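1. sharing a model prediction with you, sequence too.
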Amino acid sequence: MNNAIEVKGLRKEFKAYSSRSGLKGAFRDLFTRNYKVVPAVNDISFSVKQGEMVGYIGENGAGKSTTIKMLTGILTPTSGHIRVNGMNPHKERERFVRTIGVVFGQRSQLWWDIAVQESFRLLKKVYKVTDEQYDDHMQAVIRTLDIEPLLDKPVRKLSLGQRMRCELAAALIHNPPLLFLDEPTIGLDVLVKLKIREFLKEINQKYNTTILLTTHDLSDIEALCERVVMLDEGKVIYDGALNNLKENLEDGKELHFQFLEKVDLPAVKKITSGMPVKWELDEKDQVFIANLENDDLLISQVIATVVAAFKIKDIKINETSTEEIIRNIYEKGAVEVG
């Protein structure tokens, strides 16, 4: 079995009720309701290989959480085919849940009023993990996530960052081959995010753990995932390499120059005449901005020409961020990347 996740023609529909207007309409609603069928997930297909780390992204309401709930067996699909770890998630529930770990950023699997280590012991029994397996695996997890000082504290006394590290450890007590992460870094500070990212890379390399990550923090995706599956209105609009997406869809580069001496815009334009460059001046900060295509040779030529002509205080190369690229995709709809 090469694929941890296989999804074909997956669909989930919900009934949405609508109220009639006016007093007469409200009275009629008491006896008969108007409703329409809304597809939250609309015939999507994709697969995830064992050991892959994949970003599953989309705007609010795109169908991400509904997909995760079907993949983890919480929801039953309206139609379509699902195989996760070689099983049907909602038909082989008891056996299946022992092969996955799930972290929902806004829901807790730890008991609120008892110490973290007591929650871990309860989960150990639920998953039928032996003492030897627990000690061998969890010592490394606890050390890497730096949660040993938290083990004897009640969950309610933990900060958000502390709780999320404990939640991640709890999801890994049975060392599952597949990990679902739904907004695992929501509301966390930068240092905690970095610690969680490094930990996820480590378990992926050490255990070949497959990770499906949904998040609105695209820096998480860039740090962890080489591949993204992008969802919009219940449909997959892109499935492929993140780098390929950036290389083909970013609008270009901006070169920001600051000079040690007074320079005017016509002088800068003159020395780069004949090159496909558009110049503008940020007068407030006295930054000269060259807009050009994402071409390494052209960028080098422009920098060399400007440096040869003027004394430079600072140079910055700004590229279109992943967030901007993805925002543009959603505005335009489905995308083809060659």
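-> Perfect, I can see it now. Numbering: from 1, shown residues only.

2. every contact and neighbour count from this point should use C-alpha atoms.
-> Noted.

3. could I get the full set of strands for the stretch 51-200 of the chain?
-> Per DSSP state E, counting those that start in this stretch, the stretch 51-200 of the chain carries strands over the ranges 53-58, 79-84, 100-104, 178-182.

4. which one of these is the most hemmed in?
-> strand 53-58 (a mean of 25; mean count of other C-alpha atoms under 10 Å).

5. just name whatever secondary elements that strand is in contact with.
-> helix 64-71, strand 210-214, strand 227-232 (3 or more C-alpha pairs under 8 Å, 6 or more residues apart in numbering; DSSP states H and E).

6. on that earlier part again, same list (the strands of the stretch 51-200 of the chain) but as CSV, adding distance to L23.
-> Output for the strands of the stretch 51-200 of the chain, formatted as CSV (distance: least, C-alpha to C-alpha, whole Å):
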stretch, distance to L23
strand 53-58, 39
strand 79-84, 38
strand 100-104, 42
strand 178-182, 43
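
7. how about the helix or strand N42 falls within, which residues are buried there?
-> Using DSSP states H and E, N42 sits within strand 34-49. Residues of strand 34-49 classed as buried: 39-45, 47-48 (neighbour count, 16 or more other C-alpha atoms under 10 Å).

8. can you put the residues you listed in JSON lines and add distance to I5?
-> What follows is the buried residues of strand 34-49, written out as JSON lines (distance: C-alpha to C-alpha, whole Å):
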{"residue": "P39", "distance to I5": "21"}
{"residue": "A40", "distance to I5": "20"}
{"residue": "V41", "distance to I5": "16"}
{"residue": "N42", "distance to I5": "18"}
{"residue": "D43", "distance to I5": "16"}
{"residue": "I44", "distance to I5": "13"}
{"residue": "S45", "distance to I5": "10"}
{"residue": "S47", "distance to I5": "5"}
{"residue": "V48", "distance to I5": "5"}
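
9. between those residues, which sits nearest L122?
-> Nearest to L122 among the buried residues of strand 34-49 is V48, at 30.9 Å by C-alpha to C-alpha.

10. I figured the closest one was touching A4, is that so?
-> Yes: here V48 reaches A4: they are 5.7 Å apart, a contact under C-alpha atoms under 8 Å.

11. okay, and the common contacts of these two?
-> Residues touching both V48 and A4 (C-alpha atoms under 8 Å, 6 or more residues apart in numbering): none.

12. show me the helices in the chain, by range?
-> 22-29, 64-71, 93-97, 116-126, 131-145, 160-171, 190-207, 218-224, 242-249, 265-271, 296-309, 322-332 (DSSP state H).

13. can you lay out the ones you listed as a markdown table showing distance to G55 and mean neighbour count?
-> Below are the helices of the chain laid out as a markdown table (distance: least, C-alpha to C-alpha, whole Å; neighbours: other C-alpha atoms under 10 Å):
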| stretch | distance to G55 | mean neighbour count |
| --- | --- | --- |
| helix 22-29 | 43 | 12 |
| helix 64-71 | 11 | 20 |
| helix 93-97 | 22 | 14 |
| helix 116-126 | 27 | 17 |
| helix 131-145 | 22 | 14 |
| helix 160-171 | 17 | 22 |
| helix 190-207 | 13 | 15 |
| helix 218-224 | 6 | 17 |
| helix 242-249 | 9 | 16 |
| helix 265-271 | 42 | 13 |
| helix 296-309 | 28 | 13 |
| helix 322-332 | 13 | 14 |
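
14. here's the one I want to compare it with:
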Amino acid sequence: MSDLHTLLALHGALLIFANVLLEQGGLPIPAYPLLVVAGALAAQGQLSWPLVLAAAVAASLIADTAWYFAGRRYGARLLRTVCRVSLSQDSCIRQTQSLYLTAGPRLLLVAKFLPGAGALSTVMAGLTRAPYRVFAGYDVTGALIWAGSAVLLGVLFHPLVADILEALTQYGRMSVLFLATLLAAYVAYRVFLRWRVVRDLQAIPRLTLDELLSWQRAGRKIVLLDVRPQPEDPLPGAIPIDANAAIDKLDLGPRDADIVVYCACPNEISAALVASRLRAAGYANTWALLGGHDAWQAYREAPQSPLSSPPATEQS
């Protein structure tokens, strides 16, 4: 840890720039603790706090601009890809879209404080084609708030930070091993929670798009529920609902109605969660659509797809 102290004292701004750039680029290398340490060193006169903030803001803007333009070009596909590497990918897209659609670019003011929302909110800004000047203004302000809060903590508690650094230096490898063990335990716990949710929801039956279209062509009445937060380009006849809505507030018809739920999320988790709640409420004939909205898009774009849309779903 004394090496870290020395490196920060000699190359503080460059080290901060590299750390923030890597973190905002998507690597699991937290920059906030380093910014707190930099604030403590600034309070001792060993670093220039304006230079630290400038380095952090510049790195954030560079990384976030890359995410912004990638979001403009690749749209929802990039959002889904980012969410696939999240430890909470089942709620990742839904929660990020809901937050952004509610707050708009203003979400960038606090996104860096929300776990997993930093890159996703910048992708959403590009996906929704927010003007770059608006995006950059909120992004720079949010980076200043985020980095400034860390530096301020370091300044206010610099004696405590110095004591922690001294303790870490004294115990050397044991302290690093302890911190690494804590991080590994946290990741393992999150992975276990995700595995348990996926396992439990495997019991919810899936319906393929071909089966759904076959039922529709046969005249079978289907209640089709769209649980995406931004229900653009829905399947014909789909009813948009809030995934967290109370079941008794939904007009779904009789308890024996055939209900198919779809989302745009990995493993159909959001759809399966809603289907699970519907089944618990007495709607036994409920399925999650295998592949969700992605399956519908692939069907429409396939060369052998019919020119006309499939028959509209009748609502019961």
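-> All right, it came through fine. Treat the numbers as computed from the prediction; the structure is a model and nothing was measured.

15. give me the TM-score for these two chains.
-> TM-score of the superposed chains, computed with TM-score structural alignment, normalised by the length of structure 2, equals 0.24; 126 aligned residues with a C-alpha RMSD of 6.3 Å.

16. circling back: now the helices and strands packed on strand 53-58 of structure 1 as CSV including distance to P266 of structure 1?
-> CSV is the format used below for these (distance: least, C-alpha to C-alpha, whole Å):
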stretch, distance to P266 of structure 1
helix 64-71, 51
strand 210-214, 48
strand 227-232, 44
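
17. so which of those is nearest I82 of structure 1?
-> helix 64-71 (7.2 Å).

18. and the closest one, what does it pack against?
-> Right, helix 64-71 of structure 1 is packed against strand 34-49, strand 53-58 by 3+ C-alpha pairs under 8 Å, 6+ apart.

19. which of those sits closest to L224 of structure 1?
-> Nearest of those (C-alpha to C-alpha): strand 53-58, 6.9 Å.

20. what's the angle between that closest one and helix 190-207?
-> 130 degrees (axes from the mean of the first three to the mean of the last three C-alpha atoms, to 10 degrees).

21. give me the angle between strand 53-58 of structure 1 and strand 178-182.
-> 30 degrees.

22. if I look at K69 of structure 1, how far off is D314 of structure 1?
-> As judged by C-alpha to C-alpha, to the nearest Å, K69 of structure 1 and D314 of structure 1 stand 50 Å apart.

23. please disregard the earlier target; I meant V190 of structure 1.
-> 27 Å.

24. now do D43 of structure 1
-> In terms of C-alpha to C-alpha, D43 of structure 1 sits 51 Å off from D314 of structure 1.

25. now swap in Y56 of structure 1 and tell me
-> Distance from Y56 of structure 1 to D314 of structure 1, by C-alpha to C-alpha: 38 Å.

26. please apply the same query to F259 of structure 1.
-> 7 Å.

27. okay, those two: which has more neighbours?
-> F259 (17 against 11; other C-alpha atoms under 10 Å).

28. packing partners of the helix or strand encompassing G118 of structure 2?
-> For G118 of structure 2, the enclosing helix or strand under DSSP H and E is helix 117-127. The contact analysis (3+ C-alpha pairs under 8 Å, 6+ apart) places helix 117-127 of structure 2 against helix 49-74, helix 76-84, helix 89-103.

29. which residues in structure 2 form helices?
-> 2-24, 32-43, 49-74, 76-84, 89-103, 117-127, 132-156, 158-171, 173-201, 209-217, 269-280, 292-301.

30. show me what the last one is packed against.
-> Using 3+ C-alpha pairs under 8 Å, 6+ apart as the contact criterion, no secondary-structure element is in contact with helix 292-301 of structure 2.

31. with the third one instead?
-> Contact analysis of helix 49-74 of structure 2 by 3+ C-alpha pairs under 8 Å, 6+ apart lists helix 2-24, helix 32-43, helix 76-84, helix 117-127, helix 132-156 as its packing neighbours.

32. on that earlier part again, format the helices and strands packed on helix 64-71 of structure 1 as JSON lines; extra columns: distance to I221 of structure 1.
-> As requested, the helices and strands packed on helix 64-71 of structure 1 are exported to JSON lines (distance: least, C-alpha to C-alpha, whole Å):
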{"stretch": "strand 34-49", "distance to I221 of structure 1": "16"}
{"stretch": "strand 53-58", "distance to I221 of structure 1": "6"}
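
33. what's the closest of these to V229 of structure 1?
-> Per C-alpha to C-alpha, nearest to V229 of structure 1 of the helices and strands packed on helix 64-71 of structure 1: strand 53-58, 4.9 Å.

34. and the contacts of the closest one?
-> Contacts for strand 53-58 of structure 1 (C-alpha under 8 Å, 6+ apart): 48, 64, 204, 210-216, 221, 224-232.

35. again, only this time at 7 Å
-> Applying C-alpha atoms under 7 Å, 6 or more residues apart in numbering, the external contacts of strand 53-58 of structure 1 come out as 64, 210-215, 221, 224-232.

36. how far off helix 322-332 does that strand point, in degrees?
-> Going by the same axes, to 10 degrees, strand 53-58 of structure 1 makes 50 degrees with helix 322-332.

37. and the angle from strand 53-58 of structure 1 to strand 227-232?
-> 10 degrees.

38. tell me the angle strand 53-58 of structure 1 makes with strand 210-214.
-> 20 degrees.

39. hang on, the earlier thing: redo the helices and strands packed on helix 49-74 of structure 2 as JSON lines? Include distance to V198 of structure 2.
-> Formatted as JSON lines, those follow (distance: least, C-alpha to C-alpha, whole Å):
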{"stretch": "helix 2-24", "distance to V198 of structure 2": "28"}
{"stretch": "helix 32-43", "distance to V198 of structure 2": "32"}
{"stretch": "helix 76-84", "distance to V198 of structure 2": "14"}
{"stretch": "helix 117-127", "distance to V198 of structure 2": "22"}
{"stretch": "helix 132-156", "distance to V198 of structure 2": "34"}
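
40. among those helices, which is the most enclosed?
-> helix 117-127 (a mean of 26).

41. still on that earlier bit, and the strand holding N42 of structure 1, what does it pack onto?
-> strand 3-18, strand 235-241 (3 or more C-alpha pairs under 7 Å, 6 or more residues apart in numbering; DSSP states H and E).

42. list of residues touching that strand?
-> With C-alpha under 7 Å, 6+ apart as the criterion, strand 34-49 of structure 1 contacts 2-19, 63, 67, 234-236.

43. what angle separates that strand from strand 79-84?
-> 30 degrees.

44. could you check the angle strand 235-241 makes with strand 34-49 of structure 1?
-> 10 degrees.

45. which residue sits closest to A13 of structure 2, ignoring its sequence neighbours?
-> Take A13 of structure 2 and drop its neighbours on the chain: the residue closest to it by C-alpha to C-alpha, 6 or more residues apart in numbering is V52, 5.2 Å away.
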